[in-house]
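>>> A predicted structure for the sequence below; I have some questions about it.
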Amino acid sequence: MVFDKMGTTIIVSQKESSISVFFDNFKEKYETINSDNVIVDLTFFKELKTTQILKFLDISNEHRNSNKSFVLVSDVVSFEDIPEEICLVPTIQEAKDIIEMEEIERDLGL
């Protein structure tokens, strides 16, 4: 598992594993990154299902409730198939943009 920290944001990625192994590793390491904004890069996984994305729902809700951003990145699953509680975008740049907008909203108290 790779953690790439840029300011208050951490990009989490992993290659050469299955999505279930990635998720288990992520859950195990989550406590070490939960004070930052998180981008979970799933672009390595070319065969994702909506049910696999939904495994991140509880962590996403917990993270967002602590006033931090949590964004998943994948262009395999459509964001239209995912509940609103999960932020899913197709590129890392869009994830960074979402976090920037959410930080501005938090700073303004919106």
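That came through fine.

>>> Only C-alpha atoms from now on, for both contacts and neighbour counts.
Noted.

>>> The longest helix along the chain - contacts with which helices or strands?
Counting by DSSP state H, the longest helix found in the chain is helix 92-108. In terms of contacts (3 or more Cα pairs under 8 Å, 6 or more residues apart in numbering; DSSP states H and E), helix 92-108 is packed against strand 37-41, strand 70-73.

>>> one more structure, for comparison:
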Amino acid sequence: MKVDQKGNTITIKDTQGDFNSFLTKVTNQYKSYEDHNLIIDLLPNKAVNIDDVKQLLPLSTQHKKAKKSFVIVADAVDYNAVSTKLTVVPTLLEANDIISMEEIERDLGF
């Protein structure tokens, strides 16, 4: 797991290719990330499937209740099968763009 912080956004990258251990680490260390916007980068793990992504729903819901962005980057999933409660995009650039837009919306009171 690799963690990078840029401004108010933290990117957490799965570097081991084992989604379940990655999910456990992110969940256990969540308190240290809860005050930032989060990007969960699953691009290095080509074995990630839609069921794996759906396991991030509780973290996403909790994070969004705190008025912070939670974006998952995965290119090996069917975006039409993803819950509308999850934000999943194919690139890191799109993830950063979504966070920028959501911050503007929050600043405007939406």
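Received, thanks. Every value quoted in this text rests on a predicted model; they were computed, and no experiment measured them.

>>> TM-score for these two?
The TM-score (TM-score structural alignment, normalised by the length of the first structure) is 0.96; 110 aligned residues with a Cα RMSD of 0.8 Å.

>>> need the helices and strands packed on helix 92-108 of the first structure in a markdown table with distance to residue 14 of the first structure, can you?
Listed next are those as a markdown table, based on distance: least, Cα to Cα, whole Å:
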| stretch | distance to residue 14 of the first structure |
| --- | --- |
| strand 37-41 | 8 |
| strand 70-73 | 13 |
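
>>> Please tabulate the ones you listed in JSON lines, including the columns mean neighbour count and distance to residue 104 of the first structure.
Formatted as JSON lines, those follow (neighbours: other Cα atoms under 10 Å; distance: least, Cα to Cα, whole Å):
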{"stretch": "strand 37-41", "mean neighbour count": "23", "distance to residue 104 of the first structure": "13"}
{"stretch": "strand 70-73", "mean neighbour count": "25", "distance to residue 104 of the first structure": "15"}
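
>>> For residue 109 of the first structure, find the nearest of those.
strand 37-41 (17.2 Å; Cα to Cα).

>>> What range does the closest one cover in the second structure?
Residues 37-41 of the second structure are where strand 37-41 of the first structure lands when matched by TM-score structural alignment.

>>> if I pick residue 85 of the second structure, what's in contact with it?
Contacts for residue 85 of the second structure (Cα atoms under 8 Å, 6 or more residues apart in numbering) come out as 57, 61.

>>> At which residues are the helices of the first structure located?
19-29, 50-54, 57-65, 92-108.

>>> If we ignore the residues flanking it in sequence, what's nearest residue 14 of the first structure?
Nearest non-adjacent residue to residue 14 of the first structure, counting by Cα to Cα, 6 or more residues apart in numbering: residue 1, 4.6 Å away.
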